[in-house]
Every structure is written in C-alpha cells, then in structure tokens.
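In: dropping a prediction and its sequence here:
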Amino acid sequence: MGNSCACMSQPGKASASTPSNTESTPNTIGECSNSMSVEEQIERSKVHWSTLADQSSISLGDEGKAEESNKQEFMELQRHPTWGGFFRTFNGEDENLYDNGELVVGEKFAEGGQAELFHAKVTWWNPKDNEMFERKGVEFVLKVFKKGTFLRSLKSQLPNGLLQFHVEDMEKVKSPTPKVTPRYFCHVHRGILLKNGQFAFLMEKEHFDLRSLIERNMGLRSDGDCGPFSKEDGEVMMYDIALGVEWLHNHDIIHRDLKASNVLVREFKSTWPKWICVVADYECSIGVVGTNFFRAPEILQACNDKMTNQRPEVFSRAADIYAYGMTCYEVLVGKLPFEDHPHHNKMSLLKDHVINHDLRPKIPEYVEVWARNLLNGCWQRDPRARPSIGEILDILSTNSASVRRREEFQKKKYGENFRFVSKHE
C-alpha cells in the first residue's frame, strides 16, 4: 500500500483483466512465505512503508468519536451528485446508507502505516454481478484503515481521478454495448463503511506484489551477472508498468509512491507473457511523499526543508517518471536503490549526494545500452528533462521485440486504441 508495502502479497485468482487464454498458476510465492507468520511478514515489509506529508492524517483518535464522525462523513459522500455511487455499505448495516450486498471479512494478511489488508468474500445483491465475477475468477480484498482514523482526514487524500473513473466505469457497464478494455491498474471497486465505523476500500485481489517476485527470483539466481528476469520478461514488465502510469496520468492522478512493492502481479503457466503487472496503491495518493530513494531529488530537498506541504508542485508527473526509473531498476537489477552502496546506512549523506551531486544507482553492464539510457533519462535532476510516459512507451516499443509482440496482442484483443493515451504529452 502507499502506506503499507505489499498491497496484496498473498496469492489469489486472476482478475477480470486477465487475458482469456491464460490459466492461474499454483500459489508459488504464497507457498514460499507460509513458513513465516503474518506478523513476521508484516515486520519484514516495514522497510517498504512510505512516508506521509502530514502525519496527522494517520494519527489515531478516539475510536468512538471516529465512528460517529465517519458515519456522518460517509453519508455526505454518498449524497455527492456525481460520484456518490462509489461509496456503499454491505450487510444492511444501516438503513440510512446505500447497501450493495453481503460482505464477509476474512483473515488479515498484511499491514501498513495507515491500513490493514484482509481477505474478503462478496455476495452482490444483483445476481448478474455474482455471475460475472465468478466467471472472470475475481476475488476481493479489503484495505481497512485503522481504528480511530477519521474519514474527514482520509477524504482529502482521495484523487478526484479515482472517483471520476468510477463514474465512467459505471456508465460503461450500463451501456448496451460496453467496450471491453484492459486494466493496467488495480481495480478499486468501492469505498465502504464497516459496521464499526472503519473506512475501507474493496479491491480486486492479485497473486502477489512485484517486490516479492523479485526477491524470490533473486534467491534462485545461480550467478551475479543477471537480474531477476529474462530480458524479454523484464521488458514486458517495464511496459505494463508504464501503461499503468499512463492511465494514472491521463486521469490526473499522481502516484507519488511508485515502486515494485506497489505493483501487483498475475502469474500464468504455459502461456505468454508469464507475468502481467498492474500499478496499485494510488487510491489515497494525495499526502504521500514516497519512499526513500524512489523519491526524486526535488522531493528529497522538500523533505529536508520540511516544506512538502508548502511545495505541492514537486509532486508531479515528472516525479512519477523518476520513481518509474527506480522501479525499472528493481526489475532489471533486482536491487533496491543504493542497497549495495558503501554508504547505504548513511541516509543524510546519500540524500545530499543525490540532491547536489547527481548520485544515481550504478547500472550493471549486462543491462542493454538503450535501457541504461532510459533509466538515466528518468533520473535527470531537472524534471523538465525527464521523458514523458508516452515517450517512454515509444522507447520501449522501438527497442524491444517482446514489447512489440505484447502490443500486437493487445491490439488484437482490445483494438488499436487499447492505450489510455495521455492528454499531458
């Protein structure tokens, strides 16, 4: 999560955007992690937790006051004339709130600074919805904000693009000839209020997060002269993540915390591509200042100056591009930024060198020249010198036969206009 490392790190069935000619794989990463308790996995994940600009938004208040306040705030959100339909309850918990069906909250499997993740089973009141989700193999998780968290603080973190997309999605569903479109992002279905007054997002479950997959594959390497994936697989992952960023930017959403642990993965057997990546943890992006050295120099400087609230302009599409470069570094090399640097424990010194001396991670020689150039372009000190996400997609397509193959598949399945072409090019 933007504030809880691996958004959906436990395995599950493929989501609705999975190509129809694929099969879900056995729970490979889940089986590997079963030896650790949930508590141990959460403790291990803390290194990936992001930082908030305004820590008051996660401070926990009186639970009774929060419950009453959240109910009133939620009712107001439901009355919104445009996107009120995004906010729903389940289980007939309150006759004054609009209800979508029955919800059973399962076991907790992950946690972050703001929220906890639970498995969830949904029975929609509309039988057609149940048939559709069952046919597509969709399962759900709940991202539940911690007890005492006030919805009036959280709602300021919700990007309007998320709510506007829900409106567009509902209009498409109601259309007599709905257009099938691919998803390059985690689908957030609803914002809901639980009986105890906690706010939660109902989301589709994926197999695992990309950071977990990288760590698994790095553990299987026989030598140090390659990254966690084959050349072809890595390039397709970079492409899928770029498509997700393009969708966000086209919906006026700045992710602010892009990294491999905020990218979810569906894994398939006996089909190509083996993995499909979707960008996640954007649903509460406003107020997040990112994670360590995934942050662009201008954000690191604002953090040093304690001016993140006074300098919102540093949280830009160009800052997302910088983080995209770092995420691609994870994909190509398998390491976190500067994890093997001699001064990796001296955060202040490293920050100074990143901000003032253009220090960037060292890219191994086995990474192709065009890919090294792409990463270095994303890491330019001047945000205006970084490529746009559309330019990045063009670079990937020009240099990678695997990406061109992926593009052709998408065009055949979804049509020539399968991308969410950015209006900010």
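Out: Great, that's in hand.

In: for the rest of this, base every contact and every neighbour count on C-alpha atoms.
Out: Will do.

In: which residues of the stretch 201-350 of the chain fall in strands?
Out: Per DSSP state E, counting those that start in this stretch, the stretch 201-350 of the chain carries strands over the ranges 208-209, 263-267, 275-279, 288-290.

In: show me the contacts for the residue nearest to Gly227 when sequence neighbours are not counted.
Out: In this structure, Gly227 finds its nearest non-sequential neighbour in Val333, 4.5 Å apart by C-alpha to C-alpha, 6 or more residues apart in numbering. Going by C-alpha atoms under 8 Å, 6 or more residues apart in numbering, Val333 touches 226-228, 363-364.

In: ok, and here's another one to check against it:
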Amino acid sequence: MASSSGWSRQFEELDLSDKSEYVTLPANEADHTTRASGFVSAVEKQIERSKAHWSTLADGSSGACTAEEDGEGDGKAEESNVHEFMQLQRHPTWGGFFRTFYGEDENPFDNGELVMGEKFAEGGQAELFHAKVTWRIPKDNDEDEYVVKVFKKGTFLRDLKSQLPHGFLQIHVEGMENYESPTPKVIPRYSCNVLRGILLKNGQFAFLMDKEDFDLRSLIERKMESRSDRDCGPFSKEDGELMMYDIALGVEWLHNRNIIHRDLKTSNVLVAEYQSGWPKWECFVADYECSIGIVGTGFFRAPEILQACKERMASQRPEVFSRAADVYAYGMTCYEVLTGKLPFGDHPLIDNKPLLTELVINQDLRPEIGEYVEGWARELLKWCWQCDPSARPTIGKILDLLLRNSVYVERQERSLKERYGDDYKYIPMSLYGNGS
C-alpha cells in the first residue's frame, strides 16, 4: 500500500478562502429517523444482526471517532468539516468529486438537488439511506435510485480524507474523462459506483453511490433459510462460481488501481438481481472508499493482520495490509458463498476469540469445508488461506483457476470479451477517449 503522506500534503495545500453550500436533509430526517414503525423494527433487527460482522477501525474501536473522543466540544467536527470540504472542492484534479446538492444555481459546486429517504442499514462507521437525485444537467436525470453513506455524527472529515486509498479519486477522474470524451467507451464495472463526496447541511460527510438490490450476505441468509437440506451451500454450482468470479474481478480491478480493500466479506459485496436473462445475479465489490482506516473484520483477517492487532501494532505495520491479505479475505468470502457460513461461526471456540485467534495464527486453524464443496474449490480456499502471504495466489492466478475449472465462468468470460474486448478485466487510461 502506498503511503498517504504525500496525498495528505496535497490536501493541506488547498485554499480555504471561499464558502460553499450543503445538502439539506428533510426536517424529519435530520436526526436519522424513519417514518414507518414497521419498517423501523425490521431495519433495527437487520442492523442488530449485522453487528456480529461490523468492521474494526484502525484505532481498535468499532465506531466513529467523535468530537468528544477527540477532546473537542460539540460541533467541532462539523465546523472542521466545512473547511476541509471547501479545500477538497478546489483541488485542481479531483475537486469535481466533492460536490453539493442544494439546488441553488448560483453555487458553482452545486450538482442539483438530493432528497434523503429511509435509513436501511448501518455499520461501524456510517449509516446508509435511500436517496433520490435531480441532477442540474437534465440529460443526466433518469429513474435511477441512489444510496447515501453518511458517516456518523462527530466524524472528522480531516481523518476520513487520510483514509482514502491511493487511486480512489483517480477512478472518478477516469470516469469523468471518459464521460466527457467525444467517443466515450462502454466500460465494464466490477465495483460499487461511488459517485460523489458530499457534505450534509449539519456538517456530516457522506458518499453518494449507485443503489443495488441488496448485499450478498443478506442474499446468503435468505437462501439458507429456504434450504430444506442443510448439508449444502446457499447457491447452485453455477451461481456460486459466477459470484466467485465477479468478486475476483472486483478485487483485481481495485488492485490494478493500487487499492487494497482491507475488509472483503460478503456484506461488502453488493448484488444486482435480474428477473430475466443470464446470469441471475451480478456482484460488485463495495466499501473500499475509506479502506485505510479499517483493519478488517474478525476471522476474515489474515493471520499477519490478526497478529498485528493482537500486538496493538496494526497502525504501525501497514505492510500487513497487502494484496495477499485481500486474497486471504477473498478465500473467506468464497467460503461464505460456497457454504453459507461465516468463518468459524459454528466453531466450538467461537466464544473464546483469544484462543481461537491463537490457533489461527500459530496452528494454521481454518474453517471446516463441507464435503459438498467440489475438490478444486476446496483447494482454492486452502491456497488462499496459506499462513505465508507469499504462498497465496494472486488474484490473476485465481481468475485463471476459475476459468479452467468452471464452464460457467468460461461462458461469462466469452460474453465479457464480446462486449468489452479482450482487455475486459482492466482498461488503461490510454483507451479512454481523450485520456490518452
């Protein structure tokens, strides 16, 4: 992972001189409440269930760093965020990513109008809301729905910007160059689209993202509940292998842009569901936009990361957050897809996490793989779970292995090549119209 020190210096050099406008939350949404009591109870139940696999932050906590925890009074984070956001808006290269949605034409940073909807999910750092956007440019308006990821009250934008991985904003630059090109390319997508960084009127920072149908963990739980035979995974052979392929493409897409995910798991994979056509589902890797502040989740983490966390040295050992660590987490994610289970979720020692962690680190303990999982897939998981990071496969080798062993993956690759060309896995800047 590249150092973020140079990145931070570029931010600090930005001008603080002008004021800007902010997104307005409807009055009954400003405190992140919802309207329908039945919906609230269902959401709260889902959130409570999801807490078991919330991400862990680099400081060892599971929640946002608040103004009080930072030693500052009420409102300090929100006041600070105003100045930080104005800096980001004026960056000469990626300032266009940080826009407002206040509906005032005289504001040069205003993209249109955003209306917040219901809260539907929550994580350790942020809450997720449905949203509708009316873009300033009429041709951009459609029936698409969006999601706003709002970082919890008291979160400092100055800390969040240091968590942006190298290459994250370059994705936005690539997309805008292609969009503005006289000959734009049809570009494959393997990750969640993070469209803008925005600031709410109350000073909270948020990301505006494309909406998908649900996350993969929710789909797995739904499928497992409907299974009469518990001695099998949640998906058919075809669907499971295609999901593994989609996720691998997403991880490779991030790695090609020097982004280490650091928290790969099915709850961080979004799913589009199709009523007709093939395949039935399409998966997109998500939640990579502030990855430097995350140290992963539970036993999705590679042994070297578990060791660093045990020693409380995770922030001092950035080298453990590597592509190889992502591959380990990819193996655990595929374990979810193939078995429906969380790593060690049914292990007898699951309530004794220190001992279980010791066994993972020092005794190469790994989740038990059901006999119903095909031999080649079992070997893939074991390869990803090697204790030595250098012994794990690259994502490229994983994609090759999937292609060799799955007729469904082979068919999907042919389809992608027909649509996007032989370079469907990674399109360099030279192929983006005026990006050459």
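Out: Ah, there it is. This one's a predicted model, so the numbers in the text were calculated from it and none came from an experiment.

In: that older thread, the residue nearest to Gly227 of structure 1 -> structure 2?
Out: For Val333 of structure 1, the aligned residue in structure 2 is Thr339 (criterion: TM-score structural alignment).

In: longest helix of structure 1?
Out: Longest helix in structure 1 by number of residues, with DSSP state H as the criterion: helix 231-250.

In: now do that helix: distance to the chain's middle.
Out: Averaging C-alpha positions (C-alpha atoms, centre = their mean, to the nearest Å) puts helix 231-250 of structure 1 12 Å from its chain's average.

In: one more: stretch 130-139 of structure 2?
Out: Using C-alpha atoms, centre = their mean, the offset of stretch 130-139 of structure 2 from its chain centre is 23 Å.

In: dump the strands of the stretch 201-350 of structure 1 into TSV; add mean neighbour count as well.
Out: Conversion of those to TSV gives the following (neighbours: other C-alpha atoms under 10 Å):
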stretch	mean neighbour count
strand 208-209	26
strand 263-267	28
strand 275-279	25
strand 288-290	25
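
In: relative to Phe150 of structure 1, which of those is closest?
Out: Of all the strands of the stretch 201-350 of structure 1, it is strand 288-290 that lies closest to Phe150 of structure 1, at 16.7 Å by C-alpha to C-alpha.

In: returning to what we had before: find me the equivalent region of the longest helix of structure 1 in structure 2.
Out: The aligned range for helix 231-250 of structure 1 is 237-256, by TM-score structural alignment.

In: quick one, what contacts the residue most central in space within structure 2?
Out: Nearest residue to the geometric centre of structure 2 (C-alpha atoms, centre = their mean): Asp287, 1.4 Å. With contact set as C-alpha under 8 Å, 6+ apart, Asp287 of structure 2 has these partners: 192, 261, 268.

In: now with 7 Å, please.
Out: Going by C-alpha atoms under 7 Å, 6 or more residues apart in numbering, Asp287 of structure 2 touches Asn268.

In: check the gap between it and Gly331 of structure 2 for me.
Out: Separation of Asp287 of structure 2 from Gly331 of structure 2 (C-alpha to C-alpha, to the nearest Å) stands at 18 Å.
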